[in-house]
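>>> sequence plus predicted model, see below.
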Amino acid sequence: MRTRTTNIPLSVLDLSPIRHGHGPAEALANTVELARAIEAYGYHRFWISEHHNTTAMASSATSIMIGRVAAATERIRVGAGGVMLPNHAPYVVAEQFGTLAAYHPGRIDLGLGRAPGTDPWTTRALRRDHKGGLDFPEQVAELRGYLAPGDGKGKVRAIPGEGSDVPVYILGSSTFGAALAAREGLPFVHASHFSPDRLDEALERYRAEYRPSAAHPEPYAIVAANAVVADTEKEAVRTFSTLRQKFLTHFRGEMRILPPVDDIDRVWAPQEAQMVNAMLRESFVGTPDTVRAGLEDLAERTGADELMIVSEAWDFATRLRSYELLARTWNL
């Protein structure tokens, strides 16, 4: 009998972090190098997030980054984790991802979210007819219509895009996205790497309300988690302080990617520690055996069909090493 570690695929979500004092060019180059390594390590897919107006992340032009990463790799699935659909015209997204699928057949994924991925002012700049994401279900339906096979008679056709049937995934951190994914018979991805509070509730609703579709006769749940793996517990905890400081600086008003510290308790106040640790509750930090056990427990608790891993570090080589160690212990 195969173990759970060989049954559950592992994938990677990359936010293209920009180190404080450095520029986006370094972050974008690292994303491409990371994708090549992730493919070599045997991970299932490599997704790129969408964020705007932040000096901490370079992942704003998601579809362009996906094209660059897909061209630099050969086999791994590459996708959006995700496109924040209310920021975009569904028709344009269909053309973009139809084009990506034409260049890289069978390798492109399209994760869709309704959050802005930015602050209220930038949201207004992105969404000229801002509806607060309330029309997200209608946007998803419109986009999927453009990607579906057509009869050649439609007045508005996405070319490329029509007939590509790019796989669509619904992203969310609440029951809203879970219910939509269930109703449409689509895979659901929970953003528990930074918003774990409603993980169990969302997955329960997703499975209870799931309507089988032709492409997905069974529900498929992907659970995101942070993982930092190192040769020693001390090294892993120190590396993890960079992610903790990222959320700490977010609470303080300006998100930053900062060097690791030996004692995080010297950096934050008790109330700040409580807030950050609550957001990062689904984080697994330590040696390969420790992290593997934690992720196995997460998969068991949630019944996840796949785990999406985020591993952040100040030093890029340390980040690569974390993913490499995890791949080895997971038997990828």
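Structure's in. What do you need? Note that this is a predicted model, so its numbers are computed, not measured. Numbers count the residues shown, from 1 in each chain.
>>> C-alpha from now on. contacts and neighbour counts both.
Will do.
>>> does Gly79 sit in a helix, a strand or a coil?
Three-state assignment for Gly79 (DSSP: H, G, I helix; E, B strand; the rest coil): strand.
>>> test my guess that it contacts Glu50.
No: using Cα atoms under 8 Å, Gly79 is not in contact with Glu50, being 11.1 Å away.
>>> okay, now the one to match up with it:
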Amino acid sequence: MTVPLSILDLSPISEGADAATALRNTVDLARHAERWGFSRYWVAEHHFVAVAGSSPAVLIGHIASATERIHVGAAAVQLGHTTAVATVESFGILDAFHPGRIDLGVGRSGQRRREANDDRKPPPPARRTEWLEIDGVVVPAPFDIRTLMRNPVLKARMGVLQQPEAKTPDFATQVDDILAMLDGTFTADGHETHVVPGERAPLRPWVFGSSKGQSAEVAGSRGLPFVASYHITPATALDAVEAYRNAFRPSAALPEPYVVVSADVLVADDHDTAVHLASSFGRWVYAIRAEGGAVPYPDPDSFEPLSPEQAEAVRDRTATQFVGDPDEVAHRLDALRRVTDADELVITSVTHDHADRLRSHRLIAERWGIG
């Protein structure tokens, strides 16, 4: 069974390049993705690091203007750093210019960081320590994100993404507000309030999540599509899919669950070339986890190798990156599709050289048969 294939792009800045080049590369890849048959082109939201996609709505507008048919969306708007009304208004503008092509992805990333920093919360239950393999899909032991979230550099940076003393509503409340704003039933302190543009726009939130927690429950209980991030949290993505399906209640927009699962992918003409191009991936992930955020993507010909201890700290990500020739990667993608019963897969690929990233996407598109 072949399911649709989509792209998630971080607009990564390569070593020796700059943000402007990364953004031009994103638009170039989107143009190619449309020709190659990809269904959607998602852009991420990150701040203060060497990826250029810090403002999804702005970038989506440029991509949609440079393409004709492909859906373009946010993966995802971090609701912990903004408001429901700002989100609906900005995506309402995008839909007005590109009707029917805009996908509104939302996530609770900013809220999760604040919760991890809250020392008043009880400690989480003991974490699974063993690695599993389910029908060809590697499910590693969970990475403890609490250490990352308590990094003082990260805490300081996250603090400037909101107005001083601002308090973010609960994620479920924000999603409910977005739904009410879109369907014209929103009230503010009991007063009928209409969001223009945005109201009655054919937008449907896509909820992005990483575990069996609130995001999966909100997506399921509201009858919304759910995107599980196997590429970031391979240890808990399958649990997230199960929790979403268990919580699902049909909605007017979605009578049955719709599951999308992400994967890190790097394809080359042959296995050895792919392995070489992916060799600096672990160094990049280590910087994200231990050095305050993503650094310019290292050149595989000249990067500093990780120590054994550093390599172990990112083994869950390197072991779950799908690297190889088109047949090898397609086989692993199909296993992920089969195990999760995904309705759609989304791939994210990072390389130092833009030409290698283009080739990776073209090769898997041809092998997957979406063109």
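Received it, and whenever you're ready, just let me know what you need. Keep in mind it's a predicted model, so treat the numbers as computed, not measured.
>>> which of Gly79 and Glu50 of structure 1 has more neighbours?
With neighbours defined as other Cα atoms under 10 Å, Gly79 of structure 1 and Glu50 compare such that Gly79 has more, 29 against 24.
>>> how near is the aligned partner of the more buried one in structure 2 to Leu306 of structure 2?
Correspondence of Gly79 of structure 1 to structure 2, assessed by TM-score structural alignment: Gly73. Gly73 of structure 2 sits 35 Å away from Leu306 of structure 2, going by Cα to Cα, to the nearest Å.
>>> same check, this time on Tyr286 of structure 2
When Tyr286 of structure 2 is compared with Leu306 of structure 2 (using Cα to Cα), they lie 9 Å apart.
>>> between the two, which has more neighbouring residues?
More crowded of Tyr286 of structure 2 and Leu306, by other Cα under 10 Å: Tyr286, with 22 against 15.
>>> host element of that one?
According to DSSP states H and E, Tyr286 of structure 2 maps onto helix 281-290.
>>> helix or strand right after that helix?
helix 308-313.
>>> residues in structure 1 aligned with that next one?
With TM-score structural alignment as the criterion, helix 308-313 of structure 2 aligns to 270-275.
>>> tell me where the stretch 51-200 of structure 2 has helices.
56-66, 84-97, 109-116, 145-149, 152-159, 171-183 (DSSP state H, counting those that start in this stretch).
>>> please tell me how far the alignment partner in structure 1 of Leu94 of structure 2 sits from Ala37 of structure 1.
Under the alignment (TM-score structural alignment), Leu94 of structure 2 pairs with Leu100 of structure 1. Distance, Leu100 of structure 1 to Ala37 of structure 1, by Cα to Cα: 21 Å.
>>> more neighbours, the two?
Leu100 (27 against 16).
>>> ok, now which ones touch the more buried one?
Counting by Cα atoms under 8 Å, 6 or more residues apart in numbering, Leu100 of structure 1 touches Ile66, Gly67, Ile108.
>>> neighbour-wise, which one of the residues you listed leads?
Ranking those using other Cα under 10 Å puts Ile108 first, with 27 neighbours.
>>> the strands in the stretch 251-371 of structure 2, which residues?
259-267, 322-324, 344-348 (DSSP state E, counting those that start in this stretch).
>>> which one is whichever residue in structure 1 pairs up with Tyr286 of structure 2 nearest to, not counting chain neighbours?
Per TM-score structural alignment, the equivalent position to Tyr286 of structure 2 in structure 1 is Leu248. Leaving aside its sequence neighbours, Leu248 of structure 1 sits nearest to Val276 (Cα to Cα, 6 or more residues apart in numbering; 6.4 Å).
>>> may I ask you to confirm that that neighbour is in contact with Arg244?
Yes: counting by Cα under 8 Å, Val276 of structure 1 does reach Arg244; the two are 6.6 Å apart.
>>> identify the residue of structure 1 aligned to Arg24 of structure 2.
With TM-score structural alignment as the criterion, Arg24 of structure 2 pairs with Ala29.
>>> average offset between the strand or helix carrying its match and structure 2?
Element membership for Ala29 of structure 1, per DSSP H and E: helix 24-41. Compared with structure 2 after fitting, helix 24-41 of structure 1 has a mean deviation of 0.5 Å; criterion: mean Cα distance after the TM-score superposition for structure 1.
>>> which residues sit against the helix or strand following that helix?
Counting by DSSP H and E, the element after helix 24-41 of structure 1 in chain order, helix or strand, is strand 45-48. Outside strand 45-48 of structure 1, the residues that touch it by Cα under 8 Å, 6+ apart are 10-16, 35, 38-39, 59, 62, 65-66, 76-82.
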